[in-house]
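3D, please:
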Amino acid sequence: MQANHSSDPRRADKITSLVGMLTLCPVDGIGNKHVIRDIQAAFYNIAKYKPPTQGTPGAPGEDPTTDYMNVLGMIFSMCGLMMRLKWCAWVALYCSCISFANARVNDDTKQMLSSFMLSISAVVMSYLQNPQPMTPPWSNI
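Okay, here's the model as predicted:
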């Protein structure tokens, strides 16, 4: 059983019928041969779309927000743990939530889980060391 490719514009009989129609219609000051050649070139230069591979940088399917938020969450959680800054620990937890929300199915779950655990431990440890309510960073000015 053969497939019917009658709608394929690159078929020779379609092009010749189109060329035959163009030779019947007059073109002002321009020879029909140039128009026919341009149409034939347009039909034969049709290329099938190939999506970019996953490894290429700047591919439209990649969104670096997850990676950026993951790194920011780890930096803020380390600052919250080392410097005992409660607001850094909360920002780290916020960045971890954003990273989780923007993650894809095939992203590394171990790294995301470690970022969550690090930010949660930063919040818990900062409140265990100093149970006072958090003062905003701009209140010391």
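
all contacts plus neighbour counts: C-alpha atoms, from now on.
OK.

going by secondary structure, Ile120 is in what exactly?
Taking DSSP states H and E as the definition, Ile120 sits inside helix 109-129.

mind giving me the packing neighbours of that helix?
Counting contacts by 3 or more Cα pairs under 8 Å, 6 or more residues apart in numbering; DSSP states H and E, helix 109-129 packs against helix 65-83, helix 86-101.

here is the second sequence; please produce its structure so I can put it next to the first one:
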Amino acid sequence: MENNAIVFTQILESSRRVVTPIRLINTISRREVLTDALWDTGAEVSAISSDTANHLQLPVSVPHNTVQGVGGKAHGRALLAIAMPGNCGQATIVEAFESDQLPQDVEFVIGMDIIAQGDLSLSVSNGCMKLRFAFGPGFIHFDI
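Okay, here's the model as predicted:
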């Protein structure tokens, strides 16, 4: 990762879950939402809750998709969105898997399709966990 990369950092409330803000945007309908996202290095693809996807009126990129998870196979749609992890002006286009099986307090799961575009690190000091994500060249600046 380049030394001049834009970096998002956040002290996390819990050392058990990595949850930060994310802004999700549909540039066609001009709808957007600022919500909580769970960073999940075990998820190959990002996922969005059905309620949030419906609110944003996201366009469908793949109408019939299957993903394999810990609980088995899940079937659903892949939807196009602009995702801004950390709500700090850096954005990427993502095909998020629509799911009604996300944790109740999480509207989006940041999977490896987004994480691999940057440099993620977690550190613990004095009982507090800190997330650091350096945005890679696949991210673009997006004025919010």
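
can you give me the TM-score here?
For this chain pair, the superposition-based TM-score is 0.19 by TM-score structural alignment, normalised by the length of the first structure; 48 aligned residues with a Cα RMSD of 5.1 Å.

follow-up on the earlier one: now what about the helix holding Ile120 of the first structure, what contacts it?
With contacts defined as Cα atoms under 8 Å, 6 or more residues apart in numbering, helix 109-129 of the first structure is touched by 70, 73-74, 76-78, 80-81, 84-86, 89-90, 92-93, 96-97, 99-100.

ditto for stretch 89-97 of the first structure
With contact meaning Cα under 8 Å, 6+ apart, stretch 89-97 of the first structure is reached by 69-70, 72-77, 79-81, 112, 115-116, 119-120, 122-123, 126.

ends of stretch 130-141 of the second structure, what's the gap?
24 Å (Cα to Cα, to the nearest Å).

for whichever strand or helix holds Val35 of the first structure, buried residues please.
Under the criterion of DSSP H and E, Val35 of the first structure resides in helix 32-44. By neighbour count on 16 or more other Cα atoms under 10 Å, the buried set for helix 32-44 of the first structure is Asn32, Ile36, Gln40.

and it, what does it pack against?
For helix 32-44 of the first structure, the elements it packs on are helix 12-24, judged by 3+ Cα pairs under 8 Å, 6+ apart.

any chance you could map the strands in the second structure?
Secondary structure of the second structure (DSSP state E): strands at 7-12, 19-26, 31-39, 47-49, 60-69, 72-85, 90-99, 108-110, 118-125, 128-135, 140-141.
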